[in-house]
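Novice: Give me a 3D structure for the following:
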Amino acid sequence: MLLGDVFPNFEADSTFGKMKLHDFLGDSWGVLFSHPRDFTPVCTTELGRAAQLSPEFIKRNVKLMALSVDSLEEHHGWSKDIMAYNNAEPGSQFPFPIIADDRRELVERLGMLDPEEKDRSGMPLTARCVFVIGPDKKLKLSILYPATTGRNFDEILRVIDSLQLTAHNRVATPVDWRPGNSVMVPPSIPETEAAALFPAGVYTKDLPSGKKYLRYTPQPNTQQQ
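Specialist: So this is what the prediction gives:
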């Protein structure tokens, strides 16, 4: 999968029932992330954090989906453990689907296996992949972590904020950007056009080279420029 590719419209069983990806997403953004195995420590903390942040993803019109090579029955049992880890009320429903891929068909198709991490039978475990899918069903971002390293879901939210902002505005976000911070004007936009596009003003940082490529502007709203 390369950035800009249309994400496969796979069908799969999940804890929310049988799903077809493009139908499930509708006009929403999507985050599909894989984990090595159910009933394991790091994965429990990850899905617990994702469940805690689920309202933040919903506010951004993003649908979460988890996936591993475990069965549907295991997913249902493990999701109760995750909610208990989060100190949720007994009987609370897990907020997003976990896809079952116990035949390993989907993880192989999407390149989600970690050859360095194997289960007791010698089969590769699922890596910690993150795929962000846009409303146009195209891949907007991919991150690949090894099985040994837990992810930061606050960072995934930050990335989505950047992706959604830059999808509708001709800007880029600098290192460590957070919503509300200034953004950068790409070098491809001429100065006269930049002045018209960004009425709040464009600030250029002086550099020893004399080149005017570090240009900043206050964050625009999400309306298309």
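
Novice: C-alpha from now on. contacts and neighbour counts both.
Specialist: Noted.

Novice: sec struct for residue 165, please.
Specialist: Judged by DSSP: H, G, I helix; E, B strand; the rest coil, the three-state class of residue 165 is helix.

Novice: Please generate a structure for the following sequence too, so the two can be compared:
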Amino acid sequence: METVEEKITMMPRIGDQAPDFEATTTKGKIKLSEFAKDKWTVLFSHPADFTPVCTTEMSGFAIRKSEFTALNTELLGLSIDSIHSHLAWVNNVREKTGVYLDFPIIADIDMKVSKLYGMLQPNESETAAVRAVFFIDPTKKIRLIMYYPLNVGRNMDEILRALEALQISDEHKVAMPLDWKKGDKVIVPPPKNLVEMDERLADTTCERTDFYLCKRDL
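Specialist: Prediction:
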């Protein structure tokens, strides 16, 4: 019998290659390794179709889909429901609210993907996926993971902020301070030797608290 520690080590972690899978979605069959070529992927799970919190969350992703598109990112939803349930729910949300969930939603009825990604957490539920978010870069590496319980909805602003921070950090080789948002100063990587430290101390172009903490505009 697996121990809790063994189960935890089987869950994908930041820096891991995203486990590959094939699945049926509301937009047809997909294979993760072939999905969103040269793009980022935000893979997110919800506990169940036709539930209130999930409806607000999925609608939030749909309403702000263009912002993800602008960040070269594809959305990929999931719950442990059948494809028929998904289709009926998408249609119901569109009829009742005018919001169209126009992105693929995985029908993970056999829980294959949920188990592969650690979305099933027995102390929360053994039959419903928690609210997980996986940020997967174009090389299919997992870059950030968020987990929320069943009864707390996610924050779309934070998801978009984190995605943009990852992309800008990659592009400019910098780090982001607390509460960073686009347009704020970024953190310059700290020096790695005495020569670089002296150069940093002489640098007048950045906002320097000390040699190890310097910020600058992009």
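
Novice: separation between the alignment partner in structure 2 of residue 145 of structure 1 and residue 84 of structure 2?
Specialist: Taking TM-score structural alignment, the alignment pairs residue 145 of structure 1 with residue 148 from structure 2. Distance of residue 148 of structure 2 to residue 84 of structure 2, computed by C-alpha to C-alpha, to the nearest Å: 26 Å.

Novice: ok, now residue 55 of structure 2?
Specialist: Distance from residue 55 of structure 2 to residue 84 of structure 2, by C-alpha to C-alpha: 17 Å.

Novice: quick one: which of the two has more around it?
Specialist: residue 55 (17 against 11; other C-alpha atoms under 10 Å).

Novice: quick revisit: how about the closest residue to the match of residue 145 of structure 1 other than its chain neighbours, what does it touch?
Specialist: Distance criterion C-alpha to C-alpha, 6 or more residues apart in numbering; nearest residue to residue 148 of structure 2, sequence neighbours excluded, is residue 131 at 4.9 Å. Counting by C-alpha atoms under 8 Å, 6 or more residues apart in numbering, residue 131 of structure 2 touches 44-47, 119, 147-150, 153-154.

Novice: again, but for residue 25 of structure 2
Specialist: 83, 104-107 are the contacts of residue 25 of structure 2 under C-alpha under 8 Å, 6+ apart.

Novice: what's the closest of those to residue 195 of structure 2?
Specialist: Relative to residue 195 of structure 2, the closest of the contacts of residue 25 of structure 2 is residue 104; by C-alpha to C-alpha it sits at 51.5 Å.

Novice: Need the counterpart of the closest one in structure 1.
Specialist: Checking TM-score structural alignment: residue 104 of structure 2 goes with residue 97.

Novice: ok, that match - how many residues close by?
Specialist: Neighbour count for residue 97 of structure 1, taken as other C-alpha under 10 Å: 21.

Novice: next one: the one 5 residues further on
Specialist: Here the neighbour count serves as a burial measure; for residue 102 of structure 1 (other C-alpha under 10 Å) it reads 14.

Novice: cool, and residue 123 of structure 1?
Specialist: Using other C-alpha under 10 Å, residue 123 of structure 1 has 12 other residues around it.

Novice: Check residue 42 of structure 2 too.
Specialist: Neighbours of residue 42 of structure 2 under the rule other C-alpha under 10 Å: 21.

Novice: Sweet, I'm off.
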